[in-house]
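Novice: need a structure here:
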Amino acid sequence: MGQSATVAETMHAAVLGSPIAHSKSPDMHRALYEHLDLPIDYDRIEVTLDQAADFMASLPQRYGSTQRLVGFSVTMPLKNALVPHMTTLSERVERLGVLNTVVFDESGQTRGYNTDVDGIRLALMQAGYQPSRGGTMAILGAGGTATAAVAAAADMGLDAVVLYVRNAQRAAEASAVATRFGLAVEIKSLPEFVQESPTHQAVVATLPAHAADSLAEHLPHAPLPPLLEVIYDPWPTALAQAWRATGSAVASGMDMLLYQGVEQAKLFTHRLVDPECVDWQDATQRMAKALGLVKQ
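Specialist: Reported below is the predicted structural model:
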């Protein structure tokens, strides 16, 4: 399958976070590495915020050598906490201040990446977003995923974001990120989104489960832009159902999980396979199947 070198021993990867038992990342990563015939195992490791520094320091003892590590997928609450522990950072992470991927090189050094941005962009494209010159992305919420959505808006050719939030003070970080990516930014109250929803080129909802239910009841009966709601359990949400009822396209958190995972897998395998020899469309389908999704 295009291996660039013979791998004599098992390599290691894992998803880190807390709680982690529900994570579906092992399903899709294991399916891919089995398909590529790569000796990479992939585990779930419970790591709390307080344990982050000790965990990173323990890696040589835990694995014998960090040279046997290919990478970690990183979920909450560690996306900020692991940034100071990286040897180097991608330009994207330097601007965001948040990572979701740790990659180990041949010498065991670490580099932080953020593929959540790719997951958002690709999920919206799957839902019908067309590349644009200008326009706005609506972002519901202002947490860590909202900052990734800001970066995705820049990647997608948009020139502004509107943050619809329950507490304007919490939007300060996402607003600062927008400025660093050269985007205009407005902060508005969450209820204002309902009437303004048709005016955007794309919408990303990052709110907790049921937090957007009240919005669903009042959506205009008009064509709406592609929506990515980053929740995948419970699914579909009230907002997703109401959005679809207008005939408009919706992507779920499972779609985002898939596409960010594909980009992670490219990073994890780059020193074990020739990427030009991997059919990544087929790889995506295999990972989607492992998640219970069907992709064309």
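Novice: drop to CA atoms for contacts and neighbour counts, all remaining ones
Specialist: OK.
Novice: quick one: the spatially most central residue of the chain from residue 153, how far?
Specialist: Nearest to the centroid of the C-alpha atoms of the chain, with distances taken as Cα atoms, centre = their mean, sits residue 116, at 2.3 Å. Using Cα to Cα, to the nearest Å, residue 116 is found at 12 Å from residue 153.
Novice: residue ranges of the strands in the stretch 101-250 of the chain, please?
Specialist: According to DSSP state E, counting those that start in this stretch, the stretch 101-250 of the chain carries its strands in the segments 101-104, 110-113, 136-140, 160-165, 184-189, 202-205, 227-229, 250-252.
Novice: To compare with the earlier structure, here is another sequence to fold:
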Amino acid sequence: MSDEPTSAAAANARAPRPKPAKAEPAEESLDAVENGVSEASAEELIADLVEAERAREAEEEAIAEAAEAADEEEPLEDEEPTPASTASRRLAVLGSPIGHSKSPALHRAAYAALGLDWSYDQLDVSEDGLSAFLDGLGEEWRGLSLTMPLKQTVIPLLTETDRVAEQTGVANTVLLDGDDISGFNTDVAGIVRALSAAGLEQARYVHVLGGGATAASALVAAAELGAERVDVHVRDLQKSVWLEPLAHRLGLMIRLRSFAQADRSLDVPQLVISTLPGGASTEALYTDSTRRKAVLLDVAYDPWPSVLASSWQAVGGRVVSGLAMLAQQALLQVRIFVSGDVLQPLPDEEGVLEAMLAAVGIDAEGAPVGDGSVEGEAE
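Specialist: The predicted model follows:
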């Protein structure tokens, strides 16, 4: 027998096995890059990164634009305030009679200096007609200045008052804002500022001549100047008793006395404030010594100098014109009409005040400049 295996199984065992067919490389494998990421995947990744960068840049640009817009709408704290509205607005001074008023000259000069196209007129309005006048005002109206005899009449017609108007029961300024009719008293600050400009910062003992609405403002001004005592000299004592409760609330010792008793004390006042209407006669007579020592503020300025002011000037006494007070209180009214806040200074306020003083021909101390003519009446 042959030693060679003859079975099919043996034959198959001896036969060489065929090599497996080599697989065709996949398309992705052909595009492979060194880091194992396909070019297609890399392109998609790059596109995503570019899109994300564009989105980030767009977001940053939008934030920057929003911040810039906010800066334009809301000024920084140290920037000058701007008026709530630069549109043309109407204002006026009311009173009866009113033809003498210097308020239009003062206010028009102020708004011109501020670059505001606002009108300011003078209108004759009586006490009986004030309520109807206020009811008939349109949205173009921004504010009113009030003079005699409206400063007390207006109080019950107001929706709100500032502290000084509430304290005195007197408002000489009305701010109109929608349905709100707000009242302010700028006379007190006008007195204090005018005296300060003339060099008087303090007065322990004060005389007030007259018992009307301006006398109440004079009492509060005296308290702000540090007064302890105030003598109020009037023609009718009974009509002036309403001032006593105000003086007591202010911590002032008050005496109501007749004009004839104006200078019958050994104690000389540092300040005399006359609130009498222009041209009014008075029995209040002061000695030469008192007129040399005491400062006189005469709120009336027509005719000027008044008899009282002339008597002070004749002995070299210091006199402050009511026109200086009018200008100072008008400046505060302009603050209110422009910003709604009596404490908010105006842009270039010093320049505005200079324009106002020039418009009525006085210097910072109330002394006439130019031809020296000053016409008008207490407001």
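Novice: quick one on the thing from earlier: the residue nearest to the centre of the first structure: what's it in contact with?
Specialist: Contact analysis of residue 116 of the first structure by Cα atoms under 8 Å, 6 or more residues apart in numbering lists 100, 145, 148, 256, 257, 260.
Novice: Run through the helices of the first structure in chain order.
Specialist: Along the first structure, the stretches classed as helices by DSSP state H are 25-35, 52-57, 59-63, 91-96, 116-126, 144-155, 172-180, 193-196, 213-216, 238-245, 253-269, 280-290.
Novice: The second one maps to which residues in the second structure?
Specialist: Mapping helix 52-57 of the first structure onto the second structure (TM-score structural alignment) gives residues 130-135.
Novice: Equivalent analysis for the fourth one, please.
Specialist: Against the second structure, the aligned range for helix 91-96 of the first structure is residues 163-168 (TM-score structural alignment).
Novice: Please identify the buried residues of stretch 163-179 of the second structure?
Specialist: Under the neighbour-count criterion of 16 or more other Cα atoms under 10 Å, stretch 163-179 of the second structure has 164, 165, 167, 168, 169, 170, 171, 172, 173, 174, 175, 176 buried.
Novice: State whether the fifth one and residue 155 are indeed in contact, as I suppose.
Specialist: Yes. Contact criterion Cα atoms under 8 Å: residue 169 of the second structure and residue 155 qualify, at 6.9 Å.
Novice: Deepest-packed of the strands of the stretch 101-250 of the first structure, please.
Specialist: Scoring the strands of the stretch 101-250 of the first structure by mean neighbour count under mean count of other Cα atoms under 10 Å gives strand 227-229 as the most buried, with a mean of 28.
Novice: which bit of the second structure covers that one?
Specialist: So strand 227-229 of the first structure sits over residues 296-298 in the second structure, by TM-score structural alignment.
Novice: what's the mean deviation for the matching stretch versus the first structure?
Specialist: Once the two are superposed, stretch 296-298 of the second structure sits an average of 0.7 Å from its aligned residues in the first structure (mean Cα distance after the TM-score superposition for the first structure).
Novice: Tell me the gap between that stretch and the middle of its chain.
Specialist: 28 Å (Cα atoms, centre = their mean, to the nearest Å).
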